[in-house]
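Undergrad: Take this sequence and fold it.
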Amino acid sequence: MFTGITQAVGKITKLTKRHDKELRLTVTTDKAFFAPALIGASIMIDGVCLTIIDKTEQTADFDVMQPTFDTTIVQNYTLNQPVNLEMAMLATDRFDGHIVSGHVDGMATVTRARQAGETVWLTFQPNQSDLMAQIVPKGAITVSGVSLTVIETDQTTFTIGLIPHTLAHTNLNTLTVGMHVNIETDVIAKYLAGINHDEYSNTKGA
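TA: Predicted coordinates for the structure are as follows:
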């Protein structure tokens, strides 16, 4: 489990195609971010939970299988691209963000970007329209691994605000209109959406 609080920004330093839509990624950091991690440990990269298969103190290798390739921005990765990193949460850790599984629900596209004062406002449209049922104002959402609060929604889009700290310590400062991100909706919203769907189905079938 993760919290959506980015601990480091690394970069993709190697992309090796292993089979069709299967990759091996090498991620490198400026500091010894991977030093305390074990081979086999889980690391969240841009919101995707991946397993370390080899590492040094500053680099780690990860295998990506086809379902992850098909449903996340991993398919768009290029060399030297910055990525948000977070280690799995310890039971004794402070819980600062919200519950994040690292299981991406889909991708979203930036449809609007504007700055007001020191805040950058970004509007996203999920590639799967049904995800909007799980996104509500003042609710939590994970955008490329970053825990954020939804400011407003309409039928097809949601908007978040980025404060200077988030811009300085994540890769969200690189986003422009037309770019894609991974999104994971809040786990509580998932359960509520599932309950509502079941109740509707039962009523419809009665």
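Undergrad: switch to C-alpha atoms for all contacts and neighbour counts from now on
TA: Noted.
Undergrad: can you list contacts of the longest helix along the chain?
TA: Secondary structure of the chain per DSSP state H: the longest helix is helix 187-205. If you take C-alpha atoms under 8 Å, 6 or more residues apart in numbering as the criterion, helix 187-205 is touched by 99-100, 133-135.
Undergrad: Ile12 is in contact with Asn84, correct?
TA: No. Look at Asn84 against Ile12 with C-alpha atoms under 8 Å: they stay out of range, at 10.7 Å.
Undergrad: Looking at these two, which is more packed in?
TA: Shown here are Asn84 and Ile12; by other C-alpha atoms under 10 Å, Asn84 has more neighbours (24 against 19).
Undergrad: Check the gap between the more buried one and Gly117 for me.
TA: 25 Å (C-alpha to C-alpha, to the nearest Å).
Undergrad: Proceed likewise with the subsequent sequence, for comparison:
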Amino acid sequence: MFTGIIEETGEVRDVREVGDGRRLVVSAEVVLSDVVVGASICVDGCCLTVVEHGEDEQGSWFGVDAVPETLDRTTLGGITPGEPINLERSMAADGRFGGHIVQGHVDTVTVVEAIHEHLDGSKRITFRLPSSLSGQIVVKGSVCLDGVSLTVAGLGEGSFDVAVVPHTLHVTTLGCLRAGDSVNVEVDVVARYVAGLVSRLDSMAGGQG
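TA: As a prediction, this is how the structure comes out:
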């Protein structure tokens, strides 16, 4: 489990084919301070398992494997060397819970529709609202975008907004977003279960009619 509070941005060092999937090699420092093979790291919102790690003349690094399902459903399928990437270790039992419950199970990918910059350095970013997530994203509710815990600031016709403070823009990849860019989306886990329960109840009611 994660919290959506990014610990650092790493850089994709290498992407290579491994069977039907791919191995991503990422340069990092903070998340590797206590890393072991088998540890979970949230990579741009995707929970992945560390399969190797080390240090060389370019610095410390770790490797994770992404299976076809992950590559098909997330932005990791199109990632290339040199790209910055949001990183967070799994939450320690005695750690602070600064964001919200993030599983690292991406629901879908969405697209930036517009970015409005404010005088205080913050940005209001509008994203397309996938029809599959309708009803699971609500104003003042939580949403995870590329691994970052954010609060939904507004809902439009087929879109939703988040307001991002300067600090978050600076320490995550959200500050680099442009209109048309794709991001990973994970809805709040409570909203996901409620939506599933309501859907099942509706199906049961329909079957009794």
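Undergrad: Would you pull the TM-score for this pair?
TA: Laid over one another, the chains give 0.95 as their TM-score (TM-score structural alignment, normalised by the length of structure 1), with 203 aligned residues with a C-alpha RMSD of 1.2 Å.
Undergrad: Can you give the distance from stretch 51-65 of structure 2 to the centre of its chain?
TA: Here the centre of stretch 51-65 of structure 2 is set off from its chain's centre by 21 Å, with C-alpha atoms, centre = their mean, to the nearest Å.
Undergrad: Burial check on the aligned partner of Gly104 of structure 2 in structure 1, number of neighbours?
TA: Applying TM-score structural alignment, one finds that Gly104 of structure 2 aligns to Gly102 in structure 1. Here the count is done by other C-alpha under 10 Å, and Gly102 of structure 1 has 26 residues near it.
Undergrad: Could you find the counterpart of His169 of structure 1 in structure 2?
TA: When structure 2 is aligned by TM-score structural alignment, His169 of structure 1 is paired with Val171.
Undergrad: what's around its match, how many residues?
TA: 14.
Undergrad: That one is in contact with Thr9, isn't it?
TA: Yes. Counting by C-alpha under 8 Å, Val171 of structure 2 touches Thr9, with 7.1 Å between them.
Undergrad: residues touching the match of His169 of structure 1, list them.
TA: Contacts of Val171 of structure 2 by C-alpha under 8 Å, 6+ apart are 6, 8-9.
Undergrad: if I pick the match of Gly104 of structure 2, what's in contact with it?
TA: 1-2, 44, 47-49, 145, 184.
Undergrad: ok, and these in structure 2?
TA: Of those, the ones still in contact in structure 2 (both residues aligned by TM-score structural alignment, their matches' C-alpha atoms under 8 Å) are 1-2, 44, 47-49, 145, 184.
Undergrad: In strands, which of the residues you listed fall?
TA: Those of the kept ones among the contacts of Gly102 of structure 1 mapping onto strands are 44, 48-49, 184, per DSSP state E.
Undergrad: ranges for the helices of structure 2?
TA: So, for structure 2 - with DSSP H - the helices run 68-73, 166-171, 189-208.
Undergrad: buried sites along the longest helix of structure 1?
TA: Neighbour-count burial for helix 187-205 of structure 1, counted by 16 or more other C-alpha atoms under 10 Å, picks out 187, 189-190, 193.
Undergrad: Report the aligned residue range of structure 2 for it.
TA: With TM-score structural alignment as the criterion, helix 187-205 of structure 1 aligns to 189-207.
Undergrad: That's all I had, so thanks and see you.
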